[in-house]
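# Return a 3D structure for these sequence lines:
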Amino acid sequence: MKKNKRGKRLKPTRVERVSLDLTLPIVADGALAGPVAEGSLVPVLIVDTTRRPDIEELIRVHQFVSSGDVTSQWGLVEKHPDTVGIMFDFHRPIQARAVVTFSIEAEAILVESALAAKAIYLQSGNVGDIFSQNLDKPRILIEVPADDFRAKWDEVFLQRMTDVLRVRSGITRKEAEPHARELIRQLKSFTNFRLPR
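Model (predicted):
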């Protein structure tokens, strides 16, 4: 077992290989707030289910059952420093596995919103869909607890945004980091918004 700089034992990292066939590309997104998730903004992910009719059917069938059963796991994507993902294991009403990945640079607000709300709406769609034009489509609400991922996310988010700002602005890493921290602080102030009760 590895040890950190202070000599404390580190938990072994769980590595799971996942087929690219399980990936659901995000084609559009939005957010809904209300009594769900205590008034937090819950991200709505419209995913392309063209190659995953099982997921499209799962979302459709879920309208007619009182509740489903799903577990989720956040993680980093090996050899892709700009990517994090979440894996869903659906147990009922239909058994299926799916993975959604996020670009830290372009889609961090979706990850932050999901972590703040501890939930995600998943909606079936196609390339070209627009959230505001698909408000009546069926979607499922998935609880995504992430206490074990939050610290790792904060670390990789800061690293990635520091690198992005360093490259874009042509400044040193030391100069870029405070700007990255401020950008993240502003984003978190938005994603932590809650509707008053």
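
# okay, CA-based contacts and neighbour counts for the rest of this
Fine.

# so what does the longest strand seen in the chain touch, helix or strand wise?
Determined from DSSP state E, the single longest strand within the chain is strand 83-92. Helices and strands touching strand 83-92, by 3 or more CA pairs under 8 Å, 6 or more residues apart in numbering; DSSP states H and E, are strand 69-76, strand 96-103.

# now it against strand 69-76, angle please.
If you take axes from the mean of the first three to the mean of the last three CA atoms, to 10 degrees, strand 83-92 sits at 170 degrees to strand 69-76.

# Could you list the buried residues of strand 83-92?
Neighbour-count burial for strand 83-92 flags 83-88, 90 (criterion: 16 or more other CA atoms under 10 Å).

# structure for this one too, so we can compare:
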Amino acid sequence: MKFDNDTYKSYEIISHGKYSSPITGESRFIPFVTIHNSALEVVELIEIHMETPPGDIETTWTKKMSIFKTKEFTLKLRFTIPQELTFGIRFDIDKHHELIDGILISQALYLDTGEYGHKFMTSESGQILIEVPRTSFGSTWDSVQLDYIKRILKKNGTPKKEVDKTAKEFIKTNREIWYWRGK
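Model (predicted):
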């Protein structure tokens, strides 16, 4: 992960979840994110990808430089082929910590565009599968997620001596879902 002060558009996730297919990822769950279709350059990028061979992309997990502890990470996507485009997808740890974990485990995500209330795999523009290699952000994330889960458990009244064990068990159980393979 790097601190990022580059200038590029970043988009809010309007819908997310997980998708499993025997064709992709050996039937493991792969996260999907939908951003609003007002991001016309992303809609166009997806349409171009639907008609061309796979392209080239560089992915980087970033965080805005701040003196305050931020709860937001951005997955910066830099496409070079078949079209040059750089943009980010914003992840709020309160809403998306399981989604971030799923992306790191599956090392991929589906990207889709649509309206609020949109259901994945129903978009007319289609979706693209993006490979997101596990980088050094993975170990950073493990620490961030553990601290986040501990904080939530403490806030919800879990006894102090059980917080660490319960947090690790929670993360382990959630990861088992991402590793599950449909048959």
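
# quick revisit: with distance to Met161 of the first structure added, can I get the buried residues of strand 83-92 of the first structure in TSV?
Shown next, in TSV, are the buried residues of strand 83-92 of the first structure (distance: CA to CA, whole Å):
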residue	distance to Met161 of the first structure
Thr83	12
Val84	14
Gly85	17
Ile86	20
Met87	24
Phe88	27
Phe90	33
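
# So which of those residues is the closest to Phe190 of the first structure?
Val84 (20.6 Å; CA to CA).

# wait, the closest one sits on Glu78?
No - between Val84 of the first structure and Glu78 there is no contact under CA atoms under 8 Å: 9.1 Å.

# List the buried residues in the helix ranked longest in the first structure.
In the first structure, taking DSSP state H as the definition, the longest helix is helix 147-169. Residues 153, 156-166 are the ones in helix 147-169 of the first structure that count as buried (16+ other CA under 10 Å).

# if you line the two up, which stretch of the second structure does that helix fall on?
The alignment of helix 147-169 of the first structure onto the second structure (TM-score structural alignment) spans residues 135-157.

# Centre of the chain to the matching stretch, how far?
From the chain centre to the centre of stretch 135-157 of the second structure is a distance of 16 Å (CA atoms, centre = their mean, to the nearest Å).

# what sits against the most centrally placed residue in the second structure?
By CA atoms, centre = their mean, the mean C-alpha position of the second structure lies nearest to Ile100, the distance being 4.4 Å. Contacts for Ile100 of the second structure (CA atoms under 8 Å, 6 or more residues apart in numbering) come out as Phe91.

# which residue in the first structure lines up with it?
Checking TM-score structural alignment: Ile100 of the second structure goes with Val111.

# Against Gly68 of the first structure, how distant is that match?
23 Å (CA to CA, to the nearest Å).

# So what's the residue count around the aligned residue in the second structure for Gly68 of the first structure?
Mapped onto the second structure by TM-score structural alignment, Gly68 of the first structure lines up with Gly55. Gly55 of the second structure: 13 surrounding residues under other CA atoms under 10 Å.

# Might you report the residue contacts of Gly55 of the second structure?
Neighbours of Gly55 of the second structure in contact, by CA under 8 Å, 6+ apart: 49, 79-82.

# before we move on, the earlier item: and the longest strand of the first structure, which stretch of the second structure?
Strand 83-92 of the first structure covers residues 72-81 of the second structure once aligned (TM-score structural alignment).

# Quick check: the matching stretch compared with the first structure, mean distance?
Aligned to the first structure and superposed, stretch 72-81 of the second structure gives a mean residue distance of 1.3 Å (mean CA distance after the TM-score superposition for the first structure).

# Outside of that stretch itself, list whatever touches it.
10, 55-64, 84-93.

# try stretch 109-129 of the second structure
14-15, 30-37, 39, 42-43, 46-47, 49-50, 103, 108, 130-132.

# Would you mind checking those for buried ones?
Using 16+ other CA under 10 Å, the buried ones in these are 14-15, 30-37, 42-43, 46-47, 49, 103, 108, 130-132.
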